[in-house]
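# Let's see this in three dimensions:
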Amino acid sequence: MCAKMKNNKWVARSFIATSMLWSLNAYALEALSEQEMGAIQGRDGVTIGLQVPQSGAITAEQIRWELDNGETDANSASLQNHIIIGGTAIDSSQFAIKPIDLDGSEASQALDFALAIDAYTNDQGRPGLGLDATWNRMRVQADSLSVTDTSRSFGAVALDSGGRFAVFGDGGFANLNTDHARVIVNVGDIDNSNPDPNTWTMANPGRMFYRMGPAGSTEIQLDNLGFLFDMHQGTAGVDNDGLVVRSAPGSRTDLNLTFDILANVANTASTAFQFNEQSIPMLLFGWRGGIEDFDLHLLPQGTWLPDDGAFTQGLTASLGFNLADNFQFVLGEARYEESGDEKQSYLEFTQPISMPTTLGQTRKDLEFGYLTLDTVSAGHQSVGGICFGGGNTYGSTPSSCSTSTGGVLPTELLEVAPSDTGLAIINREWGLHAYSSRVIYRDGVSAANNIDEGWALIYTLGDISTNWYLYPQAGDGATLGSPGFTMDVVTAIQTEGGADANGRPDRSRWENGTHLMIGDTDFQTSYHDPLNPTADGLAIGLMGADLLFAANDMGVGLSLGDGLNLSSNEVRMQLRGMFGGGDVPRMESPVYGSYIDMNLEMDEFVFKLFPSLNGDAINFGGFLSLAKLNDIPGSEIAGHEDGTYISFAEPNLNKLDVDVRLADITGDIEIPSNFILAGGGGKIDLLSATEEADGKPKLRIETNMNVGALATKPGGGNGDPLEIGRLEFGGKDLGSMIIPAAKIYTSLTLEQQLD
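Next comes the predicted model:
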């Protein structure tokens, strides 16, 4: 990696003292005296300070990460690429670090960065070394991110925050033979002194901004951004493979990642990368609480070559952890701050329950087996396809699929090869093997309106494998259009396991499966099942599901007129699974209704996401042209022989051909996207208890659809009729159906059950 620096204005200061003191004493190495680190018998240290004046900045014209310099594949094609942050000496794009004020305006104070280094001896006589870096509010800004070619950019990003990074080693620094080290990363000055995440506060929230075009373009903003990783006790070091961070058994690790998503669609160049009255709130998202058995490995290797399996240069992370009882997932309204009170109504998903492991599985609640970041070029270096219905192993390039369902479900190998120079994001062996057994509605106006009725949203993910190739696009915001990116994607979220002789799903399909269900986890207060006394609740939904998403050359745009816009001429989506229910978490007495299989293939796909102008909802629109991809010359995405279809089969995995099937579906469906000016389209709205006449919160999803000739194609003109080419029962053709034109309105409302 290399950097070219220019126009640096900074003042350095350092001092050594027997008692380490500096102006930001709240972040000094006093943390070493906490119970987790033991008693410290002696300290000598040094603090190194760096100051950037309020009108100054540390800048770099270009930061380059060189990958596979001089390396070639089996066909002698070059593997060399480089990731570029900033621009070149010719243009104004750059990387900068500078002081900034809270709203993104010019700084009113200097940037102070301090690094404290201290050696000590703990109460057990072992030496230790601590590194503790802190900084007040600053902006880290990259005006461009590109791969090899600086004329093509993913866009620009800026992060405003204060923070802290500290590593306290035990028995020496980076020592793998101890589990008494501590690691802290704190962005937003989060106070986690109380283990209860509902008490955590953020003194200095961060903000992140992203745009695809020049200054003044539409921005996505993350407000009230906080990130905390605090491993109170564990191992932090380096082995022969790379970096290792691992928590000690039985120790506490705190994790927080929370933010509000906002859109700034009426921005100007003078207010670029600023939070202001044009910032429209959309969504609150957060993970917070305790995690256990944390294990991270960071490896200096990238993707693999198909000919010999050798790894290229890049970065691969392997991560897993269990969820503590107090871990929460929060989702709800984003709101402007009002005197420090954000007045947000949201859903809190908590009290995680691990899926059973009666088959002897050794795993964690959340597993990111392998996540690889690398670069790719057109025509080579593909890692191979994704097996849908089969296993996907890290480091292997499959030429065919081996079943992971005992032959019960069909297998397909789907591959979209890299079509350009860009980033590769590859993952294998991911899974989520726990679910929240408690969902609480928290009202942003009055705690008296909070609701806790003992229900659960069960979303487990059995096995996840993806290939993502992202290609930056050319653009200067004026003559060449806006920068951004296109992408090729194949993602499979699957369930492994087959069926018994009677066609019932075997045990592994529940314990290792993908499930999308709603549960009642408070039913034992009014009902007790004598045949299953270990049941903690009842749930209904889709069990043992498989999800597939594949897109070729999908454009991703961000603008005032189109919002967040996804578009492609080759898209396939499939969802299949058993609709049923039973006791959770063990599912000892399942009841099955029907096996549902829905496959959508599109030769034109558009999806747009907009903020509501008053910030109280999320609007969406789009266009689907249903087709049969196998009939499209040159299509890279393999389709099904029935094209777009919907199937309802007998609840027996050995008899899935006994079904009612709507096959060879073609035609156009539009969700109008003119709702910013005229209303219509789709809307997702969380209605708070104080907004509703009956005093009960609701989640409402509304959709208007124009079908057939009433749909308007993205390029203009009437849509094609919606036609069901074959209506089948048990493989017997019963004829066809056609809908020349129609308007369809749907509304789904989830609300509190009446007492």
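
# C-alpha only now, for contacts and for neighbours.
Fine.

# Only the buried residues of whichever helix or strand Leu564 is part of, if you could.
Assigning secondary structure by DSSP states H and E places Leu564 in strand 563-568. For strand 563-568, the neighbour count (16 or more other CA atoms under 10 Å) marks Gly563, Leu564, Asn565, Leu566, Ser567, Ser568 as buried.

# got a list of contacts for whichever helix or strand comes after that strand?
Going down the chain from strand 563-568, the next helix or strand is strand 571-584, by DSSP H and E. Strand 571-584 has contacts (CA atoms under 8 Å, 6 or more residues apart in numbering) with 535-552, 588-605, 637, 639, 651.

# If any of those residues are buried, give me the PyMOL selection for them.
Typed into PyMOL, the line below selects the buried ones among these, using 16+ other CA under 10 Å:
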select buried, resi 535+536+537+538+539+540+541+542+543+544+545+546+547+548+549+550+551+552+590+592+593+594+595+596+597+598+599+600+601+602+603+604+605+637+639+651
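
# Report the distance from the longest strand along the chain to the chain centre.
Ranked by residue count under DSSP state E, the longest strand found in the chain is strand 537-559. Mean-position distance between strand 537-559 and its chain equals 13 Å (CA atoms, centre = their mean, to the nearest Å).

# Count residues in the vicinity of Phe388, would you?
Other residues lying near Phe388 total 26 when counted by other CA atoms under 10 Å.

# Please name the residues that touch it.
Each residue near Phe388 by CA under 8 Å, 6+ apart is listed here: Cys401, Thr411, Glu412, Leu413, Leu414, Ala492, Gln494, Leu548.

# With distance to Gly213 and secondary structure as new columns, can the residues you listed be given to me in JSON lines?
Output for the contacts of Phe388, formatted as JSON lines (distance: CA to CA, whole Å; DSSP: H, G, I helix; E, B strand; the rest coil):
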{"residue": "Cys401", "distance to Gly213": "42", "secondary structure": "coil"}
{"residue": "Thr411", "distance to Gly213": "42", "secondary structure": "coil"}
{"residue": "Glu412", "distance to Gly213": "39", "secondary structure": "strand"}
{"residue": "Leu413", "distance to Gly213": "37", "secondary structure": "strand"}
{"residue": "Leu414", "distance to Gly213": "33", "secondary structure": "strand"}
{"residue": "Ala492", "distance to Gly213": "32", "secondary structure": "strand"}
{"residue": "Gln494", "distance to Gly213": "37", "secondary structure": "strand"}
{"residue": "Leu548", "distance to Gly213": "31", "secondary structure": "strand"}
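
# Scan those and report the most crowded one.
Gln494 (31 neighbours).

# Next, the second sequence, to be compared with the first:
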Amino acid sequence: MCAEMKNNKWIERSFIAAPLLWSLNSYALEALSEQEMGAIQGRDGVTIGLEVPQNDAITAEQIRWELDNGEVDANSDSIQNHIIIGGTAIDASQFAIKPIDLDGSEASQALDFALAIDAYTNDQGRPGLGLDATWNRMRVQADSLSVTDESRSFGAVALDSGGRFAVFGDGGFANISTNQARVIVNVGDIDNSDPDPNTWTMANPGRMFYRMGPAGSTEIQLDNLGFLFDMHQGTVGVDADGLVVRSALGSRTDLNLTFDIFANVANTASTAFQLNEQSIPMLLFGWRGGIEDFDLHLLPQGTWLPDDGTFTQGLTASLGFNLADNFQFVLGEAKYEDTGDQKQSYLEFTQPISMPTTLGQTRKDVEFGYLTLDTVSAGHQSIGGICFGGGNTYGSTPSGCTTSTGGVLPTELLEIAPSDTGLAIINREWGLHAYSSRVVYRDGVSAANNIDEGWALIYTLGDISTNWYLYPQSGDGSTLGSPGFSMDVVTAIQTEGGADANGRPDRSRWENGTHLMIGDTDFQTSYNDPLNPTADGLAIGLMGADLLFAANDMGVGLSLGDGLNLSSNEVRLQLRGMFGGGDVPRMESPVYGSYIDINLEMDDFLFKIFPSSNGDAINFGGFLSLAKLNDIPGSEITGSADGTYISFAEPNLNKLDVDVRLADIVGDIEIPTNAILAGGGGKIDLLTATEEADGKPKLRIETNMNIGALASKPGGGAGDPLEIRRIEFGGKDLGSMIVPAGKIYTSLTLEQQ
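Take a look at the predicted model:
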């Protein structure tokens, strides 16, 4: 593995200032508190500075990450590739770092980097080394990202921000045996001096821009971007496997990732990578608060060869942590910030509750077991498929599936072999084992309209395994036939565990499973704890669920007419689980209603999403041509012989064949979006308390659907009738049903009662 920079050009007028042996008492360690600094017995250091004048930049024609040079697989096929940031020798300066102003215009001041280096001794008599890097607002821009073939690109990206990166070592700089180190990564100048995330402020918010085509193309923009990772105490070191960052037991680590999503739909080359009046707000998203027991391992290895399990070159991360009581998931309105007070209305999901571990499990609330970044090429050996209904182990290439449900659910191995040269993003052994037990509505106009509810949003994820292969294309994403990139995807989110002799789910299916539920945490169960009144309640929804998503050669585009769009001629989506409810979090007295299994197979799939033209809602739409993928020669993601089906079975995992089944469903369904900005198909709208007559906020999801001949195919022409070719009960055929044409309108509104 090696990295290479071609023809890097350092600005001649840049200078380095290094006042050696200059004491950095207030600057180099300024983020440490008086208590933290009180144990340091002596400090001496230097500051190294780099300045880029306001009208200049640091540029490079190309940065290359070489992978597996000269290596081959068991079939003697080359696995060599390289990731390219920038352009070619005839298209210079495609990677740049330069000063920038807040609005994206030319900088009014120089870009200053400063690296402070300190040596000291802590209160335990161990030496320490501190590195503290800071920079004012700058733009890092890459006009191309390719894999081996420079003529095809994922697009262009730019990041505007100031920031800080600091590491204060303990017992040296990378000592694995001590736990008094500190790590700070701060993009956006976030002030987290108070542990309450609701008090955190961002003095210099970042911005990120992405486009698939040339300057002037439609952009996805992230505004008010802030990222903070502040591990107050822990271990930073290197072991035999790679880099280790681990928080100390009982210590505090702060995490913040928040941003507003915008779409710039009427851009020009002169306003490229700028937030302006053409930028339409879409969504506020955020994770913020405290995390505990943080553990990160960064390994210098990629995917694996199926013949002997040898790892290729790449990068793999293993990460896990628990959620503190104040951790929040934030979702709401995006607003253009022009006064420093955005007046946003949003939902805050907080007070996380960990799933029970009465079976002796050792795990964390959030687990990213293995996340691997590597490259792939058509023709050479892949890592193999993903077992749906069975286990998936990191570093293992399955030849078949071994059940993880005691045989109560079927198993199948799904593999889409790489069809092109691109990036591989592989994950194994992921999970989310906690849920929020409280939701707070915060009104952007008046705090008097705020609402604090004991309402649980339960979306635990038992075991997640994914193969993503992303292929850059030569298109610009402006039309459905010219995607910016394409991808092959297989994702399985599963519940492991079987059933007892009476068909009731094992305890492990609750404690370790995937659940999609809503609940009332103001209800008191028999094990209610007055000191923790939101830790229990009642919930209803899908328990012990499994979710499968697979897509072959799915194109991804971004344009004014079609928004962010996904299209493919081979897609499968399956969701199954037990509908029921009971007490949470222990689920000591569950009530089961029916086992639901929905399998959708499509030979023409289109999905679009974008903000409405005035920014007050999110529009979505698309087209589904339901089919039986078994009828497609060479299909790699075929499922049941029933093709597309919907099943309602007894709430008994040993009798899932006793069901009412709508099988072999074919035909067309359209959610119309002739112009995604104008809507007319589907809409997601957060209605604020201020704009509603009853003073109550609401989340409303509306959908208009055209069925059969009233649907319009993406390539033109009327849709095919919707047919249910078999209606079955307990495996016995009761007939069929056909809908030649029709319209369906649905509306789902969530509001306070």
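
# Next, the TM-score between them, please.
TM-score for the superposed chains, counting by sequence alignment, normalised by the length of the second structure: 0.96, backed by 753 aligned residues with a CA RMSD of 2.7 Å.

# now, which of the contacts of Phe388 of the first structure sits nearest Gly250 of the first structure?
Gln494 (31.7 Å; CA to CA).

# Where do the strands of the stretch 601-750 of the second structure begin and end?
618-626, 645-649, 659-671, 682-687, 698-708, 722-729, 732-733, 737-739, 741-751 (DSSP state E, counting those that start in this stretch).

# For Glu66 of the second structure, find the nearest of the ones you listed.
Across the strands of the stretch 601-750 of the second structure, closest to Glu66 of the second structure is strand 618-626 (CA to CA), at 39.4 Å.

# who does the closest one touch, helix- and strand-wise?
Applying 3 or more CA pairs under 8 Å, 6 or more residues apart in numbering; DSSP states H and E, we find strand 618-626 of the second structure packed against strand 591-611, strand 659-671, strand 682-687.

# Where does it end up in the first structure?
Aligned by sequence alignment, strand 618-626 of the second structure corresponds to residues 618-626 of the first structure.

# What is the burial count for Phe165 of the second structure?
For Phe165 of the second structure, using other CA under 10 Å, the count is 18.

# how far away is Gly56 of the first structure from Phe275 of the first structure?
Distance of Gly56 of the first structure to Phe275 of the first structure, given as CA to CA, to the nearest Å: 22 Å.

# Neighbour count: the two, which is higher?
Phe275 (22 against 18).

# list the contacts for the closest residue to that one other than its chain neighbours?
Distances taken as CA to CA, 6 or more residues apart in numbering place Asp103 nearest to Phe275 of the first structure, at 5.3 Å, with adjacent residues excluded. Counting by CA under 8 Å, 6+ apart, Asp103 of the first structure touches Gln274, Phe275, Asn276.

# could you dump those residues to a markdown table with secondary structure and distance to Met231 of the first structure?
Formatted as a markdown table, these follow (DSSP: H, G, I helix; E, B strand; the rest coil; distance: CA to CA, whole Å):
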| residue | secondary structure | distance to Met231 of the first structure |
| --- | --- | --- |
| Gln274 | coil | 33 |
| Phe275 | coil | 32 |
| Asn276 | coil | 36 |
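
# Let me know the closest of these to His528 of the first structure.
Phe275 (53.5 Å).

# Distance check, the aligned residue in the second structure for that closest one against Met282 of the second structure.
Under the alignment (sequence alignment), Phe275 of the first structure pairs with Leu275 of the second structure. Leu275 of the second structure sits at a distance of 13 Å from Met282 of the second structure (criterion: CA to CA).

# Is the residue mapped onto Arg438 of the first structure from the second structure part of a helix or strand, or is it coil?
Under the alignment (sequence alignment), Arg438 of the first structure maps onto Arg438 of the second structure. Following DSSP: H, G, I helix; E, B strand; the rest coil, Arg438 of the second structure is assigned to strand.

# show me what contacts the spatially closest residue to Leu305 of the first structure that is not a sequence neighbour?
Using CA to CA, 6+ apart and skipping the chain neighbours, the partner closest in space to Leu305 of the first structure is Gln381 (5.9 Å). Listed by CA under 8 Å, 6+ apart, the contact set of Gln381 of the first structure reads Asp73, Leu79, Trp304, Leu305, Pro306.

# Next: Asn81 of the first structure.
Applying CA under 8 Å, 6+ apart, the residues near Asn81 of the first structure are Glu66, Leu67, Asp68, Asn69, Val147, Thr148, Thr375, Val376.

# looking at those residues, which has the most residues close by?
Thr375 (28 neighbours).

# State the distance from that one to Val147 of the first structure.
From Thr375 of the first structure to Val147 of the first structure the distance is 8 Å (CA to CA).

# Quick check: neighbours shared by the two?
Common contacts of Thr375 of the first structure and Val147 (CA under 8 Å, 6+ apart): Asn81, His82, Ile83, Thr421, Gly422, Leu423.

# Most neighbours out of those, which is it?
Gly422 (29 neighbours).

# Can you find the partner of that one in the second structure?
Looking across to the second structure (by sequence alignment), Gly422 of the first structure lines up with Gly422.

# And stretch 511-525 of the second structure, end to end?
Note: stretch 511-525 of the second structure ends 18 Å apart using CA to CA.

# Could you list the residues in contact with that stretch?
So stretch 511-525 of the second structure is contacted by 355-357, 433, 437-438, 454-463, 493-496, 533-546, 583 (CA under 8 Å, 6+ apart).

# Would you check how far apart the nearest residue to Gly406 of the second structure once chain neighbours are set aside and Pro651 of the second structure are?
Among residues not flanking Gly406 of the second structure along the chain, Gly498 sits closest, at 4.7 Å (CA to CA, 6+ apart). From Gly498 of the second structure over to Pro651 of the second structure the distance is 13 Å, taken as CA to CA.

# Also Asn192 of the second structure?
49 Å.

# sorry, back to before: now do the contacts for the match of Phe275 of the first structure.
Contacts of Leu275 of the second structure (CA under 8 Å, 6+ apart): Asp103, Gly104, Gln221, Asp223, Asn264.

# Which one of those is nearest to Thr201 of the second structure?
Nearest to Thr201 of the second structure among these, counting by CA to CA, is Asp223 at 14.8 Å.

# May I ask you to confirm that the closest one is in contact with Asn264?
No - counting by CA atoms under 8 Å, Asp223 of the second structure sits too far from Asn264 to count as a contact (11.6 Å).

# the more surrounded of those two?
Just comparing Asp223 of the second structure and Asn264: by other CA under 10 Å the higher neighbour count belongs to Asn264, 27 against 24.

# Distance of the more buried one relative to Gln278 of the second structure?
Counting by CA to CA - Asn264 of the second structure and Gln278 of the second structure are separated by 5 Å.

# now Ser437 of the second structure
On the measure of CA to CA, Ser437 of the second structure and Gln278 of the second structure end up 38 Å apart.
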